[in-house]
Each structure stands twice: as C-alpha cells, then as structure tokens.
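Undergrad: the following comprises the amino acid sequence and a computationally predicted model.
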Amino acid sequence: MVQWLTNVDWLEIGRACWDTLVMVGVSLFFVVLLGLPLGVALFLTGKRQLLEQPLVYAVLSFVVNLLRSVPFVILLIVMIPVTVVLVGTSLGVPGAIPPLVVGGAPLFARLVEAALREVDRGIVEATQAMGATVPQIVFGALLPEALPGILAGVTVTSITLVSYAAMSGVIGGGGLGDLAIRFGYQRFQTDVMVITVALLVVLVQLLQMLGDRLVLRFSRR
C-alpha cells in the first residue's frame, strides 16, 4: 500500500485539484451572474406572473431547454470555435470555462425559477398593494424570500459543474478529469484513477455540506 502511494505523482495531482477548483469556482461565478437574471426573467414572464408575456417566456424557455438537452460532452466539442474566439484556446482551464458556463447557466436559471415559484403569492400581493414597483418587488420580496431555494440551486449547480469539469478532460480541459484520462485510462495507472475519483467524491461532499449549512442558516426566521 505504501509503495502504491509513493508511485503517485502527488504534485501533479495537486495541480489537477487546483485546476478543478479554479474551473468550478470561475464558471460558477459566471453561471450565477447569467443564470440568476435569466431565472428571474423566466419567472416574471410566466403565466399569471407580474410581467406575463407568453411569447417572451416561450422563447426564453426554448433556449434554456435547448441548451439543457445537449449532452455536455457534445457541447464541449461544438463550442470549440466559440471558446477559441473568447479565450484564445480550447485547451486547459481557460478552454473549459466557456462550455461550463453555457452548460450550467440554463440549469441554474430553471432552479431559480422554481425557487421563485415557491414564494407565497400573498407576499407579492401585499407588496403590490403597498405600491411597490416590479424591481422593488423582485429585490425587496421575491429574492429575499427565495434565497434558501436559490442557495440550494447554487449547491446543485456547483456539484453539476464538478462533474462537467471532470468530463472536460476528454478534450484536454485540465483538472482531475484530464489527469484521470491521461494517466488512469491511457496509461493504465489504476492508482491515479482511484485517487482522482476519491478526490472528486470528497469535493462533492464538501460542496454539499457547505450548501446545506448556508441553506439552513438563511432559512432561519
């Protein structure tokens, strides 16, 4: 067992862990930045909502469903030309971030929409009765009330991005997935494969625990 562990290049594994954290962290920032307003727009333009617009909702919903229906491995390949234009390369950590954002933002938008639908309509109606504008209702009532659900959505999305980041190794995206493919699969180093899988499991568990704590904290009234 000791010999098995000493044969592993721990420096390489450390770099791969850092690359995975960077990919997930940066992409999650942009996913929330893009997905939150998209989710709010889906909610507001939906049926019997404040800004009901069936056509706008249908278009937004179609785009979100279209992006969500494309398998991430295919999305990685399809987006290579766009990724090269945006960041100058389709390889490594920078090359993986644009597909991660495009793959994660629609998911998060749907989770935000679902969280907003869970808000008691009585709160919205009471705010309307006080003469509040739509932005005041969104920022003063809807988002604060839906915050626990949105945080739960962030948790789910971050875990999904971990799996997507691992899949990006198929096209040389860097991180633990790339390490598992190059060493664990192509060079038949089972020890590297086992360690990378274990590290991904630990990362997912830590993200879930952190997300649960945040949801619990902001759910207290």
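TA: Structure received. Numbers count the residues shown, from 1 in each chain.

Undergrad: contacts, neighbours, all on C-alpha from now
TA: Will do.

Undergrad: tell me where the longest helix sits in this protein.
TA: Among the segments of the chain that qualify as a helix by DSSP state H, the longest is helix 10-44.

Undergrad: so which elements touch that helix?
TA: With contacts defined as 3 or more CA pairs under 8 Å, 6 or more residues apart in numbering; DSSP states H and E, helix 10-44 has these neighbours: helix 54-69, helix 92-117, helix 143-167, helix 175-179.

Undergrad: which of these is buried the deepest?
TA: Mean neighbour count (mean count of other CA atoms under 10 Å) peaks for helix 175-179 among those, with a mean of 27.

Undergrad: ok, and what's touching that helix?
TA: By CA atoms under 8 Å, 6 or more residues apart in numbering, the surrounding residues in contact with helix 175-179 are 13, 15-20, 93, 165-170, 172, 192, 196, 200.

Undergrad: among these, which ones are buried?
TA: Using 16 or more other CA atoms under 10 Å as the burial test, those include 13, 16-17, 19-20, 93, 165-170, 172, 192, 196, 200 as buried.

Undergrad: quick check: residue 150 vs residue 68, distance?
TA: Remark: distance between residue 150 and residue 68 (CA to CA, to the nearest Å) = 19 Å.

Undergrad: gap between stretch 108-117 and the chain center?
TA: Mean-position distance between stretch 108-117 and its chain equals 13 Å (CA atoms, centre = their mean, to the nearest Å).

Undergrad: try it against this one:
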Amino acid sequence: MIPWLTPMLEQLFVEAAIETLTMVAGAAFIAILFGLPLALLLHATDRGGLAQNGLVNRPLGLLINAVRSTPFIILMVAIVPFTRLVAGTSIGTGAAIVPLALASTAFIARLFETAFREVDRGVVEAARAMGATRLQILWKVLVPEALPGLIAAVTVTLVSLVGYSAMAGAVGGGGLGDLGIRFGYQRFMPEVMASVVIVLILFVQGLQSLGDWLVRRVRRR
C-alpha cells in the first residue's frame, strides 16, 4: 500500500486508518443525532422564534458555547470519569468516541442553528398561515429548506473530527494520531509521520469534495 513502509507497519497503518474512520463515523452519527434537535430547540426558543423562551435558550446556549470553547485535548482529560462511565474505559477507540461526540455535538448544533437562520422567514410565515403546527414547521419546513446548509455543516464537522481524532491518539485514543505519535515521533520514524499526514490530508480532501458535491446536488433540486 505504502512502498516505503515495512509490511508490519503497513498492517498497523491499515488498522489505525480503520480506527480513525470508526471514531469519525461514530462521533459524527451521535453528533447529528443530538445536534439537530438541539439546533432546532435553540432556533425555536430564540428571540422572534416559534417558541421564544429565554429561560431555555440562554442557559442552553451558554452550555453549548462552554463545550465549544474548551480545547479538545483538555476536554478529553476533563471528562475521563464520564468516559469511563459510558465506555467502561478511558483509552482505546471506543472511549475516544465519547469526547469526540460531545465536542462535535456542540460544534454542529451551532452550525445547524446558523443554517436554520438563513431560511427565508417568508417560507415559515407561509407555513404558519396554512395552519402548520410548530413541530411541522420545524421538521417539514425548516429542515428541508436548510438542507444544503445542514450538509455543509456536517462536512465541516467531519473534517474537524479527523483533526480531533488525531489529537485523541496523543492520549491513547488509537487511530492514525496514535500511530504517528508512537512510531513517527517517539521512535524517530519520519516516514511514518509523513504517511500519517498524507493519509489525513486525503481523508479531509475526500470528505470536503464529497460534501461540496452533495451540497451542489441538493441546491439544484
């Protein structure tokens, strides 16, 4: 696969790449699952929203901002007890998904909220005039209308998760970051570090290209 690596390192590289993909996919799934309802709640309870409620909007916004503003490497260490409670351990790929999911949920919730804000208010008002309920407006009007922005938000989140997953390797999270630290840095093997960087760049480029293509397809429709 990579001509300048030994067969043993190639095998480790494949395993590390699979671990990285597992972390990114698992964390992204959880982030979308929880981030979308959070974004809808933030948008609905915001000033001028469908269910304006500052008592809900402000504390929730502060909590999301607090998670977003915490550097990921610090967040990983800070929630180790919670990670152990959820995953049963604080090291390994499965454990790394917990802080990755937490960080990306806060991140994607804000991006989703921004996408909802860009929806033409006239469309929402038209739905209300036709008798649509709040839930119907949120799920059947806002989400479809904001779909290109939502896909773009998912793309940005996936790209960020690739970087986060590499940081997770520094504290025993596994994946390409762990491989780069253990072999490329600690064992002074620059060819391994270079290979990790190249593969991560290819991951990011592939995700970005796929996301951009999906956004263009959805906008045409």
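TA: Nice, thanks for sending it over. None of these values were measured; they are calculated from a predicted model.

Undergrad: could I get the TM-score for this pair?
TA: Structural agreement between the overlaid chains, expressed as a TM-score with TM-score structural alignment, normalised by the length of the first structure, amounts to 0.97; 220 aligned residues with a CA RMSD of 1.3 Å.

Undergrad: follow-up on the earlier one: ok, which of the helices and strands packed on helix 10-44 of the first structure comes nearest residue 34 of the first structure?
TA: Counting by CA to CA, residue 34 of the first structure lies closest to helix 92-117 out of those; the figure is 6.3 Å.

Undergrad: quick one, the closest one and helix 54-69 angle?
TA: 140 degrees (axes from the mean of the first three to the mean of the last three CA atoms, to 10 degrees).

Undergrad: can you state the direction angle for whichever helix or strand comes after helix 92-117 of the first structure and helix 143-167?
TA: Proceeding C-terminally, helix 92-117 of the first structure gives way to helix 121-129 as the next helix or strand, assigned by DSSP states H and E. Between the axes of helix 121-129 of the first structure and helix 143-167, defined by the same axes, to 10 degrees, the angle is 120 degrees.

Undergrad: the longest helix of the first structure vs the second structure, average offset?
TA: Between helix 10-44 of the first structure and the corresponding residues of the second structure, superposition yields a mean separation of 0.4 Å, by mean CA distance after the TM-score superposition for the first structure.

Undergrad: report the angle between that helix and helix 92-117.
TA: Taking the same axes, to 10 degrees, helix 10-44 of the first structure and helix 92-117 form an angle of 30 degrees between their directions.

Undergrad: now do the contacts for the most centrally placed residue in the first structure.
TA: Compute the mean C-alpha point of the first structure, and by CA atoms, centre = their mean the closest residue is residue 157, 3.5 Å away. Taking CA under 8 Å, 6+ apart as the contact definition, residue 157 of the first structure lies against 28, 104, 107, 108.

Undergrad: identify the residue range in the second structure corresponding to stretch 75-83 of the first structure.
TA: Across the second structure, the stretch matching stretch 75-83 of the first structure (TM-score structural alignment) is residues 75-83.

Undergrad: and that stretch, which residues are buried?
TA: By neighbour count, with 16+ other CA under 10 Å as the criterion, the buried positions of stretch 75-83 of the second structure are 75, 76, 80, 82, 83.

Undergrad: so of the residues you listed, which ones are in strands?
TA: The subset of the buried residues of stretch 75-83 of the second structure located in strands under the criterion DSSP state E is empty.

Undergrad: out of those, who's nearest residue 124 of the second structure?
TA: Within the set of these, residue 75 lies nearest residue 124 of the second structure; the separation is 37.6 Å, counting by CA to CA.

Undergrad: skipping adjacent residues, who's closest to that closest one in space?
TA: For residue 75 of the second structure, the nearest residue in space outside its immediate sequence neighbours is residue 99; the separation is 6.9 Å by CA to CA, 6 or more residues apart in numbering.

Undergrad: likewise for residue 118 of the second structure?
TA: If you skip the residues right next to it in sequence, residue 118 of the second structure has residue 146 as its closest partner in space, 7.4 Å away by CA to CA, 6+ apart.

Undergrad: please report how far the one you found lies from residue 45 of the second structure.
TA: According to CA to CA, residue 146 of the second structure stands 18 Å off from residue 45 of the second structure.

Undergrad: please apply the same query to residue 215 of the second structure.
TA: The spacing between residue 215 of the second structure and residue 45 of the second structure, counted by CA to CA, is 28 Å.

Undergrad: please apply the same query to residue 91 of the second structure.
TA: From residue 91 of the second structure over to residue 45 of the second structure the distance is 38 Å, taken as CA to CA.

Undergrad: for residue 119 of the second structure, which residues are in contact?
TA: Counting by CA under 8 Å, 6+ apart, residue 119 of the second structure makes contact with 142, 145, 146.

Undergrad: could you double-check that the first one lies in contact with residue 122?
TA: It stands for residue 142 of the second structure. No - using CA atoms under 8 Å, residue 142 of the second structure and residue 122 do not qualify as a contacting pair, with a distance of 11.4 Å.
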